[in-house]
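Engineer: just a sequence and a predicted model for now, questions to come.
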Amino acid sequence: MFTECQDITVHATSFAHQGGPVFYASLPGDGETGTGCGASRAVDQKRLVTALCNHVGAMDNPRWLYRHLFDRATSPIQVAHGPLGSPQLWLGAVRGPAVSFSEGGGKIWAALCGDGSDIGIDVAADGEFQGNYPLHRVFHDQELHHAGRLTGGDLAKAAALLWSIKEAVVKALGCAFHLVAPRQVHVFPSRGGGWGYTFPVRLLGKALMRYPLGGHRSIWVRSYPLEGMWLSIALVHGQSQ
């Protein structure tokens, strides 16, 4: 699904197993890496969130818990950050839905869901995992095997796919890799067909102790191949705060 919002195209992805849909969009960033100075990045993030909020607010969907707040005249949009750096969306004086950002491929990306689920978005480029990258320090053999089947045996592409999934998951948990190690996020083989893949994800070890919900496969990730990179969006439904 694609919806033009001024000069920003809003995309939608659905999670058949729970929650959603999630809406996401991107803008060109400054420089080849897609990262600019703090001020310009903040402006781009706010533009993206505004487009996403306008889109969600215009939808007639009873599941959108925040739809009545998506009025910029009475609820100005602000993006703040939590103690671990995770973004927080405020609509006026009210905490808004979960929002997530990523940078890569010369773009800044944002994702938002209005049904109360927590989300994370990440993009990872194949080139980041070339050469002597220590794959087995961050990925399990089983993960590399089934991801490799999706990438024609290209380990760099498989690693980029897995990294984008793991990064999206820890962003959805709100902790990034501050409290959860990469190998504590286990990616299971994909399900479904069509464009993109759906992955069930489970937490292991100390991560499972911190986030018990992750032991029941209540974390799902949608991943899409882009040119030389992967885009992944994680959805955590009913997470305990």
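Structural biologist: Yep, it's here. Numbering: from 1, shown residues only.
Engineer: going forward, measure contacts between C-alpha atoms and count neighbours the same way
Structural biologist: Fine.
Engineer: which residue ranges of the protein form strands?
Structural biologist: 2-5, 8-13, 22-28, 77-81, 87-91, 94-95, 99-104, 107-112, 118-125, 185-187, 197-203, 219-226, 229-236 (DSSP state E).
Engineer: rebuild those as a markdown table, extending it with distance to residue 137 and mean neighbour count.
Structural biologist: Formatted as a markdown table, those follow (distance: least, CA to CA, whole Å; neighbours: other CA atoms under 10 Å):
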| stretch | distance to residue 137 | mean neighbour count |
| --- | --- | --- |
| strand 2-5 | 38 | 12 |
| strand 8-13 | 31 | 17 |
| strand 22-28 | 31 | 22 |
| strand 77-81 | 29 | 16 |
| strand 87-91 | 28 | 18 |
| strand 94-95 | 37 | 13 |
| strand 99-104 | 23 | 24 |
| strand 107-112 | 27 | 25 |
| strand 118-125 | 17 | 28 |
| strand 185-187 | 12 | 23 |
| strand 197-203 | 16 | 22 |
| strand 219-226 | 22 | 21 |
| strand 229-236 | 20 | 27 |
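Engineer: take a look at this one as well, against the first:
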Amino acid sequence: MTMEQGRIVEQDRPGPGAANPPDLGGSKWVLCSPHREPAFLASCSAAPRPRRGPGRGFSSRQMERELLASLLKEHSRAGGIQELALSRNPLGKPYLWLEGLPGPPISFSRSAGRLWAALGTPRSWLGLDAASPEEFAGSYPFKRVFQETEWQAATSLTRGDREEAGALLWSVKEAVVKARGCGYHFFGPRRIHLEFAGLGEHGPCWRGHLETPVPDLVDPGSQGIIPAASVRLHEVWLSVAWMTVAPGEALAPVG
């Protein structure tokens, strides 16, 4: 497979800074934070998850493991490890275990018929989200979901395309709450404030801030700014957020 660095090389239809790297036939990329911290990404085609039935989730878990194994092989000294396991805490945050020990931070997302996986470094918790513009067509309540300043920034980046702007902002907001480890369990997307931080090597960069402190039952971590970066790939907006882990804080679930 070919590695593509996610760098802007040509202008895409949605607008300046919303560029697609050329698809060279591969399914792996690197997306870096505004502070140059990498997230290694992989994706594969994925059928919709069945809502019920004994087989629900099995193929998804297998695909998640296979994507992570491929990323570890290329980007980690743990690539030769045989035992790879996944777990999730009560809020759904995923954890990677290698030979029974905590592994690097991970995150997953599904959109537009693809499963995405992200592998980070021990410096930060990671949040990944992919969102398709098709999810925001019709009478979507944009003004009830997004703040005015962030909406103006997103529509400027996407040349006024509301569906593109909605997908972009949603992917960033969900990446931020995934990095924080709580998802949307305690508050809605409008209470996550985004500030456009300029165009990076890959596309738009952002600063995310949670309006409300996260309850104590969530793993400890920064309550401040969470940086994020976005890129448009495979018909979706893909965003990654990084929350720096304080010295001494574990990446593995507590308790």
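Structural biologist: Sure, I can see it. These figures come from a predicted structure and were not determined experimentally.
Engineer: where does the TM-score land?
Structural biologist: Put the two chains on top of each other and the TM-score (TM-score structural alignment, normalised by the length of the first structure) is 0.82; 221 aligned residues with a CA RMSD of 2.6 Å.
Engineer: so for residue 141 of the first structure, which of the strands of the first structure sits nearest?
Structural biologist: strand 185-187 (10.7 Å; CA to CA).
Engineer: what stretch of the second structure does that closest one fall on?
Structural biologist: Counting by TM-score structural alignment, strand 185-187 of the first structure pairs with residues 192-194 of the second structure.
Engineer: give me the mean deviation of that stretch from the first structure.
Structural biologist: Compared with the first structure after fitting, stretch 192-194 of the second structure deviates on average by 1.0 Å (mean CA distance after the TM-score superposition for the first structure).
Engineer: could the strands of the first structure be laid out in TSV, adding distance to residue 45 of the first structure?
Structural biologist: Shown next, in TSV, are the strands of the first structure (distance: least, CA to CA, whole Å):
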stretch	distance to residue 45 of the first structure
strand 2-5	15
strand 8-13	12
strand 22-28	9
strand 77-81	8
strand 87-91	10
strand 94-95	17
strand 99-104	8
strand 107-112	7
strand 118-125	13
strand 185-187	27
strand 197-203	26
strand 219-226	21
strand 229-236	17
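Engineer: out of those, nearest to residue 49 of the first structure?
Structural biologist: Closest of those to residue 49 of the first structure is strand 107-112, at 7.0 Å (criterion: CA to CA).
Engineer: so where is the closest one in the second structure?
Structural biologist: By TM-score structural alignment, strand 107-112 of the first structure lines up with residues 114-119 in the second structure.
Engineer: contacting residues around the counterpart of residue 23 of the first structure in the second structure?
Structural biologist: Aligned counterpart of residue 23 of the first structure in the second structure: residue 40 (TM-score structural alignment). By CA atoms under 8 Å, 6 or more residues apart in numbering, the residues touching residue 40 of the second structure are 28-31, 71, 75, 118-120.
Engineer: let's have the residues you listed in JSON lines, adding distance to residue 58 of the second structure.
Structural biologist: As requested, the contacts of residue 40 of the second structure are exported to JSON lines (distance: CA to CA, whole Å):
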{"residue": "28", "distance to residue 58 of the second structure": "23"}
{"residue": "29", "distance to residue 58 of the second structure": "26"}
{"residue": "30", "distance to residue 58 of the second structure": "27"}
{"residue": "31", "distance to residue 58 of the second structure": "28"}
{"residue": "71", "distance to residue 58 of the second structure": "20"}
{"residue": "75", "distance to residue 58 of the second structure": "26"}
{"residue": "118", "distance to residue 58 of the second structure": "19"}
{"residue": "119", "distance to residue 58 of the second structure": "21"}
{"residue": "120", "distance to residue 58 of the second structure": "24"}
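Engineer: distance between the ends of stretch 3-14 of the first structure?
Structural biologist: Criterion CA to CA, to the nearest Å; first-to-last residue distance in stretch 3-14 of the first structure is 15 Å.
Engineer: kindly report the same for stretch 220-237 of the second structure.
Structural biologist: Calculated as CA to CA, the first-to-last residue distance of stretch 220-237 of the second structure is 29 Å.
Engineer: returning to what we had before: of the strands of the first structure, which is nearest residue 178 of the first structure?
Structural biologist: Per CA to CA, nearest to residue 178 of the first structure of these: strand 185-187, 13.0 Å.
Engineer: hmm, who's touching the closest one?
Structural biologist: Against strand 185-187 of the first structure from outside (CA under 8 Å, 6+ apart): 140, 143, 162, 165-166, 169, 199-204, 207.
Engineer: and those as a markdown table, adding distance to residue 29 of the first structure?
Structural biologist: Formatted as a markdown table, the contacts of strand 185-187 of the first structure follow (distance: CA to CA, whole Å):
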| residue | distance to residue 29 of the first structure |
| --- | --- |
| 140 | 33 |
| 143 | 31 |
| 162 | 24 |
| 165 | 22 |
| 166 | 23 |
| 169 | 23 |
| 199 | 28 |
| 200 | 31 |
| 201 | 30 |
| 202 | 33 |
| 203 | 33 |
| 204 | 35 |
| 207 | 33 |
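Engineer: just the closest of those to residue 107 of the first structure, please.
Structural biologist: Once CA to CA is applied, the member of those that ends up nearest residue 107 of the first structure is residue 165, at 18.2 Å.
Engineer: ok, the residue mapped onto that closest one from the second structure - contacts?
Structural biologist: Residue 165 of the first structure maps onto residue 172 in the second structure, with residues paired by TM-score structural alignment. By CA under 8 Å, 6+ apart, the residues touching residue 172 of the second structure are 129, 206, 228-230, 238-241.
Engineer: and if we set it to 6 Å?
Structural biologist: Contact partners of residue 172 of the second structure, counting by CA atoms under 6 Å, 6 or more residues apart in numbering, are residue 239.
Engineer: and it, how far from residue 189 of the second structure?
Structural biologist: In this view, residue 172 of the second structure and residue 189 of the second structure are 10 Å apart by CA to CA.
Engineer: give me the common contacts of those two.
Structural biologist: Shared contacts of residue 172 of the second structure and residue 189 (CA under 6 Å, 6+ apart): none.
Engineer: still on that earlier bit, out of the contacts of residue 40 of the second structure, which comes closest to residue 158 of the second structure?
Structural biologist: Using CA to CA, residue 31 comes nearest to residue 158 of the second structure of the contacts of residue 40 of the second structure, at 19.8 Å.
Engineer: counterpart of the closest one over in the first structure?
Structural biologist: Using TM-score structural alignment, the partner of residue 31 of the second structure in the first structure is residue 13.
Engineer: can you pull the contacts of that match?
Structural biologist: By CA under 6 Å, 6+ apart, the residues touching residue 13 of the first structure are 21-22.
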